[in-house]
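*Asks:* Structure here, sequence nowhere to be found:
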């Protein structure tokens, strides 16, 4: 059985989605990311998802362009027009979208409501867990300890 994004979010058991506003400084966003030990933060205006700001955005859009983190707003450099997934998407869908588009974070939105974020690490861990379960079931079947 393939794991859904909803199941991944449930396993993560995140109580609060970490977000910043477009008006916050890059420095504030980086401070929050460091405090929470995350590599991306979702950008919202009220309840509406408007972008994402990642370590990659920082490296390519701040440092390399000679901007300052203190004086630049998140809204100026965030990635907009995001691809999102719904809780009913599968881990296979997530892996395919991330691979095809070369990014590591996917916001999860259901009926216009931000539900969380799924990372490449979440997806890889889920696939590894699925493979371990399959191996365990097959080993049990081969040894005659259980049926599939």
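*Replies:* Looks like it came in fine. Keep in mind it's a predicted model, so treat the numbers as computed, not measured.
*Asks:* alpha carbons only for contacts and neighbour counts from here, please
*Replies:* Will do.
*Asks:* Which parts of this protein are strands?
*Replies:* Along the chain, the segments classed as strands by DSSP state E run 19-20, 40-45, 48-54, 105-110, 113-119.
*Asks:* also this one, for the comparison:
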């Protein structure tokens, strides 16, 4: 996780998703509880019940599912095959871009997620 600068990883068994291990899981279920990381089985500290979403679902629907589940990530599948994980941060960014594109069409925008600048009011 450190090497790839990520906070979560998919745990796979023979090509099937069996859970998601997070840095928060490590902190909460291993370090704070006094367990030894080298002796703690992964299945004791990972989320073993992640509800996947379909790759064809909209970002809005997926974000709603992420919020309802209370986890900052969600597995994505297509035809029952695991494709990867998507985070709430990525979904927020995409939704912000979509909203900004709609605002640009009508000539009004508050925020540009591409450069982080505020752009209040009507645009010429």
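*Replies:* Right, received. Where do you want to start? All figures in this text were calculated on a predicted structure; none of them were measured in a lab.
*Asks:* Now distance to residue 32 of the first structure and mean neighbour count too, for the strands of the first structure, in JSON lines please.
*Replies:* Conversion of the strands of the first structure to JSON lines gives the following (distance: least, CA to CA, whole Å; neighbours: other CA atoms under 10 Å):
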{"stretch": "strand 19-20", "distance to residue 32 of the first structure": "9", "mean neighbour count": "22"}
{"stretch": "strand 40-45", "distance to residue 32 of the first structure": "8", "mean neighbour count": "22"}
{"stretch": "strand 48-54", "distance to residue 32 of the first structure": "12", "mean neighbour count": "21"}
{"stretch": "strand 105-110", "distance to residue 32 of the first structure": "17", "mean neighbour count": "19"}
{"stretch": "strand 113-119", "distance to residue 32 of the first structure": "16", "mean neighbour count": "19"}
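*Asks:* ok, now which ones touch the aligned residue in the second structure for residue 100 of the first structure?
*Replies:* When the second structure is aligned by TM-score structural alignment, residue 100 of the first structure is paired with residue 68. Residues near residue 68 of the second structure by CA atoms under 8 Å, 6 or more residues apart in numbering: none.
*Asks:* on that earlier part again, I'd like the strands of the first structure laid out as TSV, including distance to residue 66 of the first structure.
*Replies:* Shown next, in TSV, are the strands of the first structure (distance: least, CA to CA, whole Å):
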stretch	distance to residue 66 of the first structure
strand 19-20	23
strand 40-45	21
strand 48-54	17
strand 105-110	26
strand 113-119	29
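*Asks:* Quick one, which of those gets closest to residue 12 of the first structure.
*Replies:* Residue 12 of the first structure lies closest to strand 113-119 among the strands of the first structure, at 9.3 Å (CA to CA).
*Asks:* Could you tell me where the closest one falls in the second structure?
*Replies:* Going by TM-score structural alignment: strand 113-119 of the first structure matches residues 81-87.
*Asks:* Now do the same contact list for the equivalent of residue 51 of the first structure over in the second structure.
*Replies:* In the second structure, residue 51 of the first structure lines up with residue 19, judged by TM-score structural alignment. With contacts defined as CA under 8 Å, 6+ apart, the neighbours of residue 19 of the second structure are 10, 11, 12, 43, 46, 47, 48, 49, 50.
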